[in-house]
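Visitor: Here you go, sequence then predicted model.
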Amino acid sequence: MTAFIFPGQGSQKVGMGTELAEASVHAHEVFEEVNEALKQDLFALMKEGPESELTMTANAQPAIMANSMATVRVLEKEFGLALSDQADCVAGHSLGEYSALCAAGAFSLTDTAKLLRLRGIAMQDAVPIGVGAMAALLGADIEKASALADAAAEGQVCEVANDNDPTQVVISGHAEAIDRAIEMAKDHGIKRGIKLPVSAPFHCSLMQPAALRMKNALEATSPAAFTVPIFANVTAGRVTDPAEEKSLLVDQITGRVRWRESVLAMREGGLERFVELGGKVLGPMVGRIATDATTVSLVTMEDLENFAKENG
């Protein structure tokens, strides 16, 4: 059994999608459609940069989704491999949950691009620049990371944002609390803490204003039925009901990305193979979580051709 998985923020890089767009008119159409939806030449930014602009949350989120969806579109149109035939479920890391829903038919490409643009802006606006921060804790499991976050908070917000895999947990909150956590990391048996180059403290309670904006946006653009179940970030559970998923997408803004638990839940549900679309970030994480799972990353036309040969 196969899960199709979709990467999140941090997987963007200048040049993304270029090779695919040159090789396939169907990929190019995806980027054109996203440009049209956002009234911006986002694909030019993806191709040429500058990196500082591509990394901005409001650009990075729709760009990563567009890259993933171009990969899905090429699989379907060039190779005749529909997601609903190839995948038994989908999942995505943070914004990747929107890519997963788009791929499974819950949102149109245009609506997904607009939702992610709004999500990026709302998350950026929720906390003034410099007030919040995030750090990756290397060599930390969830227990050590939670204990460190509690110790470093000192009345401020310091919370576990992403439980990525058994060796990496990300914390988020007030900048001073994150700095304290980095200083205290070794005392908590954690190899080290590294501040992340992000412009806002995602997936913590400081994001509440963004959650309210997304709640309103998702009332106006609710997910439709999806072709395969999705494993939701905030519960690490299997979801088939669009109404339930809509409320989980709101909770996801302030809630923890339970990626490690999601992979374990998928593995326990009989999923043996994890296919990452448009990135090479989640595959290595899956390998560290479920060492007996098979992982495949589909980024280039060659990747897609090889996958089609084996699965056509």
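Guide: Arrived safely, thanks for sending. Numbering: from 1, shown residues only.
Visitor: only C-alpha atoms for contact and neighbour calcs from this point on.
Guide: Fine.
Visitor: quick one: K246 is in a helix?
Guide: Yes - remark: K246 belongs to a helix, assigned using DSSP: H, G, I helix; E, B strand; the rest coil.
Visitor: Name the residues that touch stretch 118-133?
Guide: With contacts defined as C-alpha atoms under 8 Å, 6 or more residues apart in numbering, stretch 118-133 is touched by 57-59, 61, 172-175, 178, 195-196, 198-202, 206-210, 213-214.
Visitor: what's the offset of that stretch from the middle of its chain?
Guide: Taking C-alpha atoms, centre = their mean, to the nearest Å, the mean C-alpha location of stretch 118-133 is offset from the chain mean by 17 Å.
Visitor: go on, stretch 259-273?
Guide: 16 Å.
Visitor: Which of the contacts of stretch 118-133 fall within helices?
Guide: The helices in this structure, assigned by DSSP state H, contain 57-59, 61, 175, 178, 208-210, 213-214 from the contacts of stretch 118-133.
Visitor: Out of the residues you listed, which comes closest to D163?
Guide: Distance ranking of the ones in helices among the contacts of stretch 118-133 against D163, using C-alpha to C-alpha, places I178 first at 16.2 Å.
Visitor: quick one: contacts for that closest one?
Guide: By C-alpha under 8 Å, 6+ apart, the neighbours of I178 are 133-135, 152, 158, 171-172, 195.
Visitor: Wasn't I5 part of a strand?
Guide: Yes - according to three-state DSSP, I5 belongs to a strand.
Visitor: what's the spacing between it and Q156?
Guide: In this view, I5 and Q156 are 34 Å apart by C-alpha to C-alpha, to the nearest Å.
Visitor: Next up, a structure to set beside the first:
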Amino acid sequence: MSTLFMFPGQGGQQPGMLHRLPDHPEIKRTLAGAADTLGTDPLALDSAEALQHSRNVQLCLLIAGVAMARRLISAQAEPDWLTGLSIGAAPAAVIAGVLSFDAALRFTDLRGRLMEAAFPRNYGMTAIIGLDTETVRSLVQQVHSPACPVYLANLNAPTQLVISGHDRAMQDVATLAQKQGATRVQRLAVTVPSHCPLFEPVARSLQQFLVTCEMHRPHYHYLSSSDARRLLRPEAIATDLAGNVAQPVRWHDTARLAWEYGIRLAIEMPGGSALTGLSAPVMPDTRVISSDTTPIETLIQLTQRSSANLG
């Protein structure tokens, strides 16, 4: 029985998320390392005001994910597999040993700054619930134009999709979706149009940055949520890290693949429980839980038990 650590992307962040991390030497070490690299106290990044900026959100998710995973691993509660949605791929790469925490912090800082600079206002992401992929794809094609772009971005579940683009275009798609019978449309807490071709220039810049970083083969299995496949080579993981900002997310396929690989315990790292909710229906006999809502002692016991059963 294998264990998967899942690292979420933007949307589930909450004020105070770094302050609520467990009091443990590994947590303190991670926060101190972040402070050294960033030149500022990372605890200043998780205020409500600071989280209005994508760069701060992404850094918080990286720091929180690495800190929590390190805390569990320090108690011999180790994963067998790692995956991350969007910026969640960065903490997954750190825990896999592919990229140093210092390099991941600099990568994430650059990623957030480039994304915000490219589209500082009037863009974002919207979830559409209750319609299938082809229906939403058709609505996007009806609305999209070069002057007012919109794209299908996240394939989270068969009837839970996310579009990305200009505010007006997203609203037009949302209106059409409701007429088609969508049960809910919701603007996400994301201020940039992630996972679409608008960010291809950003992806190229991030790839150039990663060329300067030392990277290693993963010592845990690494799943890409963009390609929905296992990646082994550092070069392939670098391409995944840089390119996922401009690629659709295939979370449903990734969770299904994880189940097919025999994963029977999946733990979502901070923050939130979005991946927990998306993954549980796809992994019917897998225990899927969130670290934000499960006591740390329970997380340790379950992971240790999973490792013992595997052995």
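Guide: Everything's here; your move. Being a predicted model, the structure only gives us computed values, none of them experimental.
Visitor: Once they're superposed, tell me the TM-score.
Guide: TM-score for the superposed chains, counting by TM-score structural alignment, normalised by the length of structure 2: 0.90, backed by 301 aligned residues with a C-alpha RMSD of 1.9 Å.
Visitor: out of I5 and Q156 of structure 1, which sits in the busier spot?
Guide: For I5 of structure 1 and Q156, the more surrounded residue by other C-alpha atoms under 10 Å is I5, and the numbers stand at 30 against 14.
Visitor: Confirm for me that that one is in contact with S94.
Guide: No - at 11.2 Å, I5 of structure 1 and S94 do not qualify as touching, with contact defined as C-alpha atoms under 8 Å.
Visitor: For the contacts of I178 of structure 1, give me JSON lines that also has distance to S146 of structure 1 and neighbour count.
Guide: Conversion of those to JSON lines gives the following (distance: C-alpha to C-alpha, whole Å; neighbours: other C-alpha atoms under 10 Å):
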{"residue": "A133", "distance to S146 of structure 1": "16", "neighbour count": "25"}
{"residue": "M134", "distance to S146 of structure 1": "14", "neighbour count": "30"}
{"residue": "A135", "distance to S146 of structure 1": "13", "neighbour count": "25"}
{"residue": "A152", "distance to S146 of structure 1": "10", "neighbour count": "23"}
{"residue": "C158", "distance to S146 of structure 1": "9", "neighbour count": "31"}
{"residue": "I171", "distance to S146 of structure 1": "9", "neighbour count": "32"}
{"residue": "S172", "distance to S146 of structure 1": "11", "neighbour count": "29"}
{"residue": "K195", "distance to S146 of structure 1": "17", "neighbour count": "17"}
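Visitor: Across to structure 2, which of the residues you listed hold up?
Guide: Checked against structure 2 using both residues aligned by TM-score structural alignment, their matches' C-alpha atoms under 8 Å, the contacts of I178 of structure 1 keep these contacts: 134-135, 158, 171-172.
Visitor: ok, N306 of structure 1 - how many residues close by?
Guide: N306 of structure 1, neighbours per other C-alpha under 10 Å, totals 12.
Visitor: What lines up with it in structure 2?
Guide: With the correspondence set by TM-score structural alignment, N306 of structure 1 lines up against T298 in structure 2.
Visitor: again with T112 of structure 1
Guide: With TM-score structural alignment defining the correspondence, T112 of structure 1 maps onto A104 in structure 2.
Visitor: Secondary structure element for that match, which one?
Guide: Secondary structure assigned from DSSP states H and E places A104 of structure 2 in helix 101-118.
Visitor: one step back: in CSV: the contacts of I178 of structure 1, plus distance to K47 of structure 1.
Guide: Conversion of the contacts of I178 of structure 1 to CSV gives the following (distance: C-alpha to C-alpha, whole Å):
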residue, distance to K47 of structure 1
A133, 28
M134, 27
A135, 28
A152, 40
C158, 36
I171, 31
S172, 30
K195, 27
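Visitor: Could you report the separation of the residue located most distally from the centre of structure 2 from T135 of structure 2?
Guide: If you look at how far each residue of structure 2 sits from its centre, by C-alpha atoms, centre = their mean, the farthest one is K179, at 30.6 Å. Per C-alpha to C-alpha, K179 of structure 2 is found 12 Å from T135 of structure 2.
Visitor: do S279 of structure 2 as well
Guide: Distance, S279 of structure 2 to T135 of structure 2, using C-alpha to C-alpha: 22 Å.
Visitor: Who has more neighbours out of these two?
Guide: For the pair S279 of structure 2 and T135, the greater number of neighbours falls to S279 (27 against 12), based on other C-alpha under 10 Å.
Visitor: what's the spacing between the more buried one and A266 of structure 2?
Guide: In this structure, S279 of structure 2 and A266 of structure 2 are 9 Å apart, going by C-alpha to C-alpha.
Visitor: Identify the contacts common to the two.
Guide: With C-alpha under 8 Å, 6+ apart applied, the overlap between the contact sets of S279 of structure 2 and A266 consists of V288.
Visitor: corresponding residue for E116 of structure 2 in structure 1?
Guide: E116 of structure 2 is assigned Q124 in structure 1 as its aligned equivalent, the criterion being TM-score structural alignment.
Visitor: Can you name the residues in contact with stretch 203-210 of structure 2?
Guide: In this structure, residues lying in contact with stretch 203-210 of structure 2 by C-alpha under 8 Å, 6+ apart are 107, 110-111, 238-239, 242-246.
Visitor: ok, now with 7 Å
Guide: Around stretch 203-210 of structure 2, the neighbours that count as contacts under C-alpha atoms under 7 Å, 6 or more residues apart in numbering are 111, 238-239, 242-243, 245-246.
Visitor: Buried residues in that stretch, which are they?
Guide: Residues of stretch 203-210 of structure 2 classed as buried under the neighbour-count rule (16 or more other C-alpha atoms under 10 Å) are 203, 206-207, 209-210.
Visitor: next one: stretch 245-259 of structure 1
Guide: By neighbour count, and taking 16+ other C-alpha under 10 Å as the criterion, the buried residues in stretch 245-259 of structure 1 are 245-246, 248-259.
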